[in-house]
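> Return a 3D structure for these sequence lines:
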Amino acid sequence: MTIAVGDRLPALKLKERTPDGPVDVSTDDLFKGRRVVLFAVPGAFTPTCSLNHLPGYLENRDAILAKGVDDIVVVAVNDHHVMGAWANATGASGKLRFIADWDAAFTKALGLDADLSGGGLGVRSKRYSMLVEDGVVKTLNVEENPGQATVSAAAAMIGQL
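Here you go, the predicted structure:
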């Protein structure tokens, strides 16, 4: 079953690369008592993710935060080393949080996993965005085509805030 507006996010541990090394990050730590924009990509360094989806959130960071958002988080089914390298390569390190769903547990718990084996990627996340308030999904925007970033784009999210 796919998560829906009004549902609470599952309690799970994810990974984040920090200057001190990898750390476990619980969904409670990310979302409890906070207003967070979360967007997911099929994979770090992949074309649409790197050339369209992520840059939109980076360029609109200040506008999003000005609307009362505490944090902007990007999640992908990649390991924390890859997510950290992607943050550095895009200039987004310290501006957005890059969270690794290394085993797809979070993605599967949301019902937003996609089998992209045909493209050589294996199990990944669908492309989506959501506004989460105190762990509860307030908006959810899932792309029909993983190669597009329109309904889940930063501009669409700003219109929903």
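
> contacts, neighbours, all on C-alpha from now
Will do.

> Surely Arg97 touches Val73?
Yes - Arg97 is within contact range of Val73, at 4.6 Å (criterion: CA atoms under 8 Å).

> Just want to know which of those two has more residues nearby.
Arg97 (20 against 17; other CA atoms under 10 Å).

> which SSE is the more buried one in?
If you go by DSSP states H and E, Arg97 is part of strand 97-100.

> gap between that strand and the chain center?
Remark: strand 97-100 is offset 7 Å from the chain centroid, using CA atoms, centre = their mean, to the nearest Å.

> just checking, what packs against it?
strand 13-18, strand 71-76, helix 80-90 (3 or more CA pairs under 8 Å, 6 or more residues apart in numbering; DSSP states H and E).

> Before we compare anything, build this one as well:
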Amino acid sequence: MIQVGSSLPEVTLSVLKNGKMTNPHVEELFGGKKVVLFAVPGAFTPTCSQTHLPGYVALADKIKAKGVDSIICISVNDAFVMDAWGKATNAEEIIMAGDGNAFFTESIGMDVDTGEFGGVRSVRYSMLVEDGIVRKLNIEDPGNFEVSDAQTMLDSL
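Here you go, the predicted model:
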């Protein structure tokens, strides 16, 4: 499992940009930047939609005011689902990244098999990444939502 001080893996994610599919490399999204990344088990799921993503939407300006270049939400969903979810939650300030094949999630050891719920998904977590290096990491215990929220991240910046 990835730890503070680790480098992010060099894989691609999927992001819709102006209605077109793009596949930015991790280096493109994180290289030379200060980025807050948070991961959710699935788009449109209850805690993710009612609390986790909305918290980052509400605090995006305050987080960016602390010198953060971008905020990225990632889930083991495709870019079309992530884009629709972002639009449904007014997440204009957040990059909604799909990890449809779970390559990123598995390569950092944050994958979990949820069985009939949805198969391979991500553990809920947040991290601060500076130039591709993890500087802060908040991993939730299964079923909990206590440390990966936007306020906790803001308070730690």
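
> ok, back up a step: average offset between the strand holding Arg97 of structure 1 and structure 2?
Aligned to structure 2 and superposed, strand 97-100 of structure 1 gives a mean residue distance of 0.3 Å (mean CA distance after the TM-score superposition for structure 1).

> that older thread, deepest-packed of the helices and strands packed on strand 97-100 of structure 1, please.
strand 71-76 (a mean of 22; mean count of other CA atoms under 10 Å).

> can you map out the strands along structure 1?
For structure 1, the strands defined by DSSP state E cover 13-18, 21-26, 35-41, 71-76, 97-100, 113-115, 123-125, 128-133, 136-142.

> okay, those strands in CSV with distance to Ile158 of structure 1 next?
Compiled in CSV, those are given as follows (distance: least, CA to CA, whole Å):
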stretch, distance to Ile158 of structure 1
strand 13-18, 25
strand 21-26, 26
strand 35-41, 10
strand 71-76, 12
strand 97-100, 18
strand 113-115, 25
strand 123-125, 22
strand 128-133, 10
strand 136-142, 11
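
> Nearest to Asn60 of structure 1 among those would be which one?
With CA to CA as the measure, strand 71-76 is the member of the strands of structure 1 nearest Asn60 of structure 1 (10.4 Å).

> could the helices and strands packed on strand 97-100 of structure 1 go into CSV alongside distance to Asp28 of structure 1?
Listed next are those as CSV, based on distance: least, CA to CA, whole Å:
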stretch, distance to Asp28 of structure 1
strand 13-18, 9
strand 71-76, 14
helix 80-90, 19
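
> now for the ones you listed, which one comes closest to Ser125 of structure 1?
When those are compared by CA to CA, strand 71-76 sits nearest Ser125 of structure 1, at 6.5 Å.

> Average separation of that closest one from the aligned part of structure 2, please.
Mean deviation for strand 71-76 of structure 1: 0.2 Å (mean CA distance after the TM-score superposition for structure 1).

> how near is the residue lying farthest from the centre of structure 1 to Asp29 of structure 1?
Distance to the chain centre peaks in structure 1 at Gly118, reaching 22.7 Å (criterion: CA atoms, centre = their mean). Gly118 of structure 1 sits at a distance of 35 Å from Asp29 of structure 1 (criterion: CA to CA, to the nearest Å).

> can you check Leu65 of structure 1 too?
Here the distance between Leu65 of structure 1 and Asp29 of structure 1 works out to 18 Å (CA to CA).

> These two: which has the busier surroundings?
Leu65 (16 against 13).
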